[in-house]
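> Okay, structure incoming, though there's no sequence with it:
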């Protein structure tokens, strides 16, 4: 069964198609968008080996031709070099403003491919086909595109909404347990920030999702996308409510920078740790009862997720250096770092009133 969530932005509305077998209909869906019948696909080498043939067969069945560029996998690909390579390749493909660029892959390819589409000819249309849980529930929806800088994560980019998102939940079967759990870090974030009932459902069903329950996976992806769509419709460019989607990310982005955007820490693992730390910080500031962060940690531990800085392998900078890295976060305004904290599960809010010593205390204890 396929679910459709519409991201209803004025003049730029688009559908997110969610369910098993969605990839098989990609050709017809993309052909319906119009433009030339030749499709340029950006992907990575791992995803190309798993899913590119199926996508190109679906395109061919709809009368579309295609070529693909496969980039190296991993977060380190989100850089100027690979962005330039992608844009030059798209120009070699003679992509015009009315054409379609397809981003087939996880969050890295979606972010980089979307940014390449945003700057090519001052903006060409693109379709997201997310192949990971993290990308299906988060990065493929909402129009945030970009690359990383040595100063921090996602500091270079643009808001550029896709024309269509095709989230085939059958593709999640190809993920390793670690990659699936990393994506789950973004799923649980939605319950923690704004839907306590969804968190309760996840607490009961997360183990089945990890074990491969297709119906549970589709339901979790659908609810996550619904929540993100609702927030993006209220605040497309993160002037207010959309910042709530960064729950856990202030800590996470600093940890990713500290680990060099390497496989030592996957993004969703950092989000899970960041959510645990955000709730712990909330309790220490007297914003929520101590049993709330304890419940968050128990849930993460129950399904085998990282929840502390000490869970990251290898050496890390000391807490004061991590705090300095947090100062490079996109959520800094007028030199003041904003945090997403919570009064309870499902009751997150944005604040700048956070003493540095409280943050350092949480970082020290977690490390």
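The structure has been received and is ready for your questions. What you see is a predicted model; the values in this text were computed from it and never measured.
> When you work out contacts or count neighbours from here on, use the C-alpha atoms and nothing else.
Will do.
> Helices of the stretch 51-200 of the chain, start to end?
53-61, 80-92, 107-119, 133-134, 177-194, 196-211 (DSSP state H, counting those that start in this stretch).
> got TSV for those, with mean neighbour count and distance to residue 158 too?
Formatted as TSV, those follow (neighbours: other CA atoms under 10 Å; distance: least, CA to CA, whole Å):
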stretch	mean neighbour count	distance to residue 158
helix 53-61	18	27
helix 80-92	15	13
helix 107-119	28	6
helix 133-134	28	20
helix 177-194	23	21
helix 196-211	16	31
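> Let me have these in JSON lines, adding distance to residue 338 as columns.
Formatted as JSON lines, those follow (distance: least, CA to CA, whole Å):
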{"stretch": "helix 53-61", "distance to residue 338": "41"}
{"stretch": "helix 80-92", "distance to residue 338": "27"}
{"stretch": "helix 107-119", "distance to residue 338": "23"}
{"stretch": "helix 133-134", "distance to residue 338": "24"}
{"stretch": "helix 177-194", "distance to residue 338": "15"}
{"stretch": "helix 196-211", "distance to residue 338": "23"}
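> Below is structure B, check it against A:
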């Protein structure tokens, strides 16, 4: 894998600032990046079995060349691992292996491992520093940045967790080349979200470059990850704990989390697929309420279709609950305030805002229409 000069995005939080390094060939040089952060040269790697089989040897070699010892725990892949049981196993493993507060925990995997390992690092010994090495597009552009960690509970997604910022993020674009096409496109749902919420020019760039990015163009992939991380960093620096602007990052997620719950957090719907569908529904709702032009939802769906992605409830395999039940699932979302559900809507592409002033009947009608849309 040929190395290229990385791009760097700074997350400049007071007292907790860190860099996101983005490029190819980064994994082989992990030890070089981490050595300045270390006391004793020992790290604990939390990963999943799929990532371990594909990339753990390369990561361990990249550490060993700088004299850094490592221990690792590979958990089962999939959303089910992001649970109390998975958290207990990871946390107790860190303690059993005498990981110290001054050591580094490495979260090496996709969003599930990043969230779980970050939460385990936050609570073990009341806080151990950790590094994110995201291996999926979704994790590189979204979940590895900003310090949100957590697990799912019986009541819903990400309802237990902590804000625990990493000390560094290493995003190796080359790792994306081993992803199955569906996994890559799932992550692309989060990339599109950034253009929709705050950068119309970026969305326009994605319309032009999306197919090349999908088909393996490294320069396009690096730019997409860089700009996505830059936008997220800007928002996190304004609002680390989601009291205001950070809620914009939830564009599409109120719908998405309900759909994930309705499909049992199963392979029927990946998170990024749900985000893409949720963004389309949010623009449908915005247009129905007269907030954005009627052409915007159509433009978004045209791009998703061109990328080979799902954009409606009718594209999800199997039967979904009725609209009323989906609305009920939305009511369990973390974004409920004073009993009122908040939505991220838009006045146009790149112009998202947060509101609780949304009539339930409008939401229900959007859900019904999407469930009866012609399947792609």
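Great, that's in hand. The structure displayed is predicted, hence computed values, not measured ones.
> quick one on the thing from earlier: so which of the helices of the stretch 51-200 of the first structure gets nearest residue 285 of the first structure?
helix 177-194 (17.7 Å; CA to CA).
> Which positions in the second structure sit opposite that closest one in the alignment?
When the second structure is aligned by TM-score structural alignment, the counterpart of helix 177-194 of the first structure is residues 181-198.
> mean per-residue distance, that stretch to the first structure?
Superposed on the first structure, stretch 181-198 of the second structure shows a mean distance of 0.3 Å to its aligned residues (mean CA distance after the TM-score superposition for the first structure).
> where's that stretch relative to the chain centroid, distance-wise?
9 Å (CA atoms, centre = their mean, to the nearest Å).
> quick one: the strands in the stretch 1-150 of the second structure?
Ranges of strands within the stretch 1-150 of the second structure are 7-11, 18-23, 42-48, 69-75, 104-109, 129-134, 148-153, based on DSSP state E, counting those that start in this stretch.
> and the second one with strand 129-134, angle?
The one in question is strand 18-23 of the second structure. 30 degrees (axes from the mean of the first three to the mean of the last three CA atoms, to 10 degrees).
> And the strands in the stretch 251-367 of the first structure, which stretches?
Using DSSP E, counting those that start in this stretch, strands in the stretch 251-367 of the first structure cover 339-344, 347-351.
> hang on, isn't residue 259 of the second structure packed against residue 274?
Yes - counting by CA atoms under 8 Å, residue 259 of the second structure touches residue 274, with 6.8 Å between them.
> what's the matching residue for residue 79 of the second structure over in the first structure?
Using TM-score structural alignment, the partner of residue 79 of the second structure in the first structure is residue 75.
> How about the contacts made by the residue of the second structure positioned farthest from its centre?
In terms of distance from the mean C-alpha position of the second structure, residue 67 ranks first, at 31.8 Å (CA atoms, centre = their mean). With contact set as CA atoms under 8 Å, 6 or more residues apart in numbering, residue 67 of the second structure has these partners: residue 41.
> State the distance from the aligned partner of it in the first structure to residue 28 of the first structure.
Residue pairing (TM-score structural alignment): residue 67 of the second structure is matched to residue 63 of the first structure. Shown here: residue 63 of the first structure relative to residue 28 of the first structure, a distance of 9 Å by CA to CA, to the nearest Å.
> Mind putting the strands of the stretch 1-150 of the second structure into JSON lines with mean neighbour count and distance to residue 287 of the second structure?
Formatted as JSON lines, the strands of the stretch 1-150 of the second structure follow (neighbours: other CA under 10 Å; distance: least, CA to CA, whole Å):
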{"stretch": "strand 7-11", "mean neighbour count": "18", "distance to residue 287 of the second structure": "34"}
{"stretch": "strand 18-23", "mean neighbour count": "22", "distance to residue 287 of the second structure": "36"}
{"stretch": "strand 42-48", "mean neighbour count": "24", "distance to residue 287 of the second structure": "41"}
{"stretch": "strand 69-75", "mean neighbour count": "17", "distance to residue 287 of the second structure": "43"}
{"stretch": "strand 104-109", "mean neighbour count": "28", "distance to residue 287 of the second structure": "37"}
{"stretch": "strand 129-134", "mean neighbour count": "27", "distance to residue 287 of the second structure": "35"}
{"stretch": "strand 148-153", "mean neighbour count": "23", "distance to residue 287 of the second structure": "31"}
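> Tell me which of those lies nearest to residue 351 of the second structure.
Residue 351 of the second structure sits nearest to strand 7-11 of all these, at 22.9 Å, using CA to CA.
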